[in-house]
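Colleague: Mind folding the following:
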Amino acid sequence: MKVMVPVKRVVDYNVKVRVKADESDVDLANVKMSMNPFDEIAVEEAVRLKEKGIVTEVIAVSCGPVTCQETLRSAMAMGADRAILVESNIELQPLAVAKLLKAICDKEGPSLLICGKQAIDDDSNQTGQMLAALMDWPQATFASKVELAGDKVTVTREIDGGLETLAMSLPAVVTTDLRLNEPRYATLPNIMKAKKKPLDTIAADSLGVDISPRLKTAKVSEPAKRAGGVKVADVADLLNKLRNEAKVI
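Modeller: You can find the predicted model right below:
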């Protein structure tokens, strides 16, 4: 069984994001980049399935500039067998990424696609669902447990009322939540081995899909600073402030 895992290169989650002076975008100059944390969880789950002998091959895929090779090498250091970079220097929005991944799925024919539920840079939470729709595959989102048996996959997902368990036929799309697993740290020997694993590069233009941006960012700004708290004299004063100042009751 072949599993494909899309990974995205994003600003490291430990970095404080800065906005450009003209408020056109986030400033990426001299900023540490890393693999999207939800995608790390997806890679870890795919590698664990391979270690159990259920999966035979794990393929990491990334869409973006040539610098995404670093992220793919990180995925291979975690245990992915090979990687594919769909190279493009234009802004890739969720629908464009889903179209590119569909083209790769048509070429590779994976039985399961595991991806992070969202990227921490845009928080769109759209690519996995869009890809499932384009491929006409069943999907299970926000997975906290994944079990494979034959041509079936059982996914447990957290919902407001508790846990929901879905059973799907393969091929299928699964998006991962935080509680699915804890990604491993890549060891030095595995980092060195990853340098020798195959990494194929495909030009996005050669896949014959429309990836032109459909959305335009009007403005990027930092969140408003939180105001300091105040003490209230009694319950009546608290209710007054909630009703007339906060306007929440």
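Colleague: Please make it C-alpha for all contacts and neighbour counts, starting now.
Modeller: Fine.
Colleague: I'd guessed V26 sits against V220; true?
Modeller: Yes. Proximity of V26 to V220 meets the contact threshold set by C-alpha atoms under 8 Å, at 7.2 Å.
Colleague: of the two, who's got more company?
Modeller: Taking other C-alpha atoms under 10 Å, V26 and V220 do not tie; V26 has more neighbours (17 against 14).
Colleague: Just give the nearest non-adjacent residue to that one, would you?
Modeller: V19 (4.5 Å; C-alpha to C-alpha, 6 or more residues apart in numbering).
Colleague: Equivalent analysis for K145, please.
Modeller: T156 (5.0 Å).
Colleague: got it, and T187?
Modeller: A77 (7.5 Å).
Colleague: what sits up against the helix or strand hosting the one you found?
Modeller: In this assignment (DSSP states H and E), A77 forms part of helix 69-78. With contact meaning C-alpha atoms under 8 Å, 6 or more residues apart in numbering, helix 69-78 is reached by 7-9, 34-35, 40, 43-44, 47, 60-62, 82-85, 184-187, 190-195, 197.
Colleague: one more to put side by side:
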Amino acid sequence: MSLRIVVTVKYVPDATGDRHFADDLTLDRDDVDGLLSELDEYAVEQALQISEAADDAEVTVLTVGPEDAKDALRKALSMGADKAIHVEDDDLHGTDLIGTSLVLAKAIEKAGFDLVVSGMASTDGTAGVIPALLAERLGVPQVTLLSEVSVEGGTVTGRRDGDTASEQVQAALPAVVSVTDQSGEARYPSFKGIMAAKKKPVTSWDLSDLDVEADEVGLDGAFTVVDAAAERPARTAGTIVKDEGEGGKQLAEFLAGQKFI
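Modeller: Next comes the predicted model:
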């Protein structure tokens, strides 16, 4: 029986872009370019390595997002994933972590899975809780923050590195794992992979396909609310210290005045 691997990926705003809030205090996605979250590339890479080591495996990449989120799926498909699922619905606008985990879990259940692989966090929200929320909703064990991961004999095994020690952890499949940016450099899509990705299937689902009600997601269904937002103040030129024999003293006085020392 084929090992069914589902990788959750996110289409995020380019961190180098100039980002702004819309009138409803959600991110104005029309105002900034997006891309596949860099931390999710590590998840795709580890899923591909697990697939390549298995006798029979299939890698599906899954995202929840607007139309442009297909670009993130295509990047993962060009890396080597077999197929993709895109959940898109206007009622998803403003959905928070709780709602997103509900939609992802419903999609994962509908697709069928043995192993779910996620990045340690997204590069925009950086909350890092989606893997745990998915494990709870799916009713399966979670093995998170792994720098090494492998699957053998119906068991997923990995290494979790802490500040003072490393742990060897494992769980029986089906399970949810997340991997860190120390798990191994993600492969760069080849020209052949980019061309092949154009022919790989991308399935589109909306909330009705997943039996999710509109009031369970979106801004109205969110557990968290942004009350206010303000532009970050422009950076000033700073203080210039000219060293004419007293530079060290002036620098120390400045640092002391800022309570840095």
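Colleague: and V226 of structure 2, what is it in contact with?
Modeller: V226 of structure 2 neighbours (C-alpha under 8 Å, 6+ apart): L25.
Colleague: any idea how far the aligned residue in structure 1 for it is from G128 of structure 1?
Modeller: Applying TM-score structural alignment, one finds that V226 of structure 2 aligns to T217 in structure 1. Using C-alpha to C-alpha, to the nearest Å, T217 of structure 1 is found at 22 Å from G128 of structure 1.
Colleague: same deal with A119 of structure 1?
Modeller: According to C-alpha to C-alpha, A119 of structure 1 stands 11 Å off from G128 of structure 1.
Colleague: immediately after the helix holding A77 of structure 1, which helix or strand?
Modeller: Downstream of helix 69-78 of structure 1, the next assigned helix or strand under DSSP H and E is strand 82-87.
Colleague: What span of structure 2 is whichever helix or strand comes after that following strand aligned with?
Modeller: As assigned by DSSP H and E, the chain's next helix or strand after strand 82-87 of structure 1 is helix 94-108. The alignment of helix 94-108 of structure 1 onto structure 2 (TM-score structural alignment) covers residues 97-111.
Colleague: Same question for stretch 67-75 of structure 1.
Modeller: Going by TM-score structural alignment: stretch 67-75 of structure 1 matches residues 68-76.
Colleague: The longest strand belonging to structure 1: which residues count as buried?
Modeller: If you go by DSSP state E, structure 1 has its longest strand at strand 139-149. Neighbour-count burial for strand 139-149 of structure 1 flags Q139, A140, T141, F142, A143, S144, K145, V146, L148 (criterion: 16 or more other C-alpha atoms under 10 Å).
Colleague: which position in structure 2 aligns with the fourth one?
Modeller: In structure 2, the residue paired with F142 of structure 1 according to TM-score structural alignment is L145.
Colleague: quick one on the thing from earlier: and the two most separated of the buried residues of strand 139-149 of structure 1?
Modeller: By the measure C-alpha to C-alpha, F142 and L148 form the most distant pair in those, at 16.5 Å.
Colleague: what about the helices in the stretch 101-250 of structure 2?
Modeller: Applying DSSP state H, counting those that start in this stretch to the stretch 101-250 of structure 2 gives helices spanning 130-138, 191-197, 218-221, 247-257.
Colleague: got those as CSV, with mean neighbour count columns?
Modeller: Below are these laid out as CSV (neighbours: other C-alpha atoms under 10 Å):
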stretch, mean neighbour count
helix 130-138, 20
helix 191-197, 15
helix 218-221, 18
helix 247-257, 13
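Colleague: The ones you listed into JSON lines, with extra columns for distance to D55 of structure 2?
Modeller: As requested, the helices of the stretch 101-250 of structure 2 are arranged in JSON lines below (distance: least, C-alpha to C-alpha, whole Å):
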{"stretch": "helix 130-138", "distance to D55 of structure 2": "26"}
{"stretch": "helix 191-197", "distance to D55 of structure 2": "21"}
{"stretch": "helix 218-221", "distance to D55 of structure 2": "41"}
{"stretch": "helix 247-257", "distance to D55 of structure 2": "61"}
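Colleague: Return the residue of structure 2 aligned against V11 of structure 1.
Modeller: In structure 2, V11 of structure 1 lands on P13 (TM-score structural alignment).
Colleague: residues in contact with its match?
Modeller: R19, R29, V32, D33, G34, L35, D124.
Colleague: Can you tell me which of those are buried?
Modeller: Buried among the contacts of P13 of structure 2 (16+ other C-alpha under 10 Å): R19, R29, V32, D33, G34, L35.
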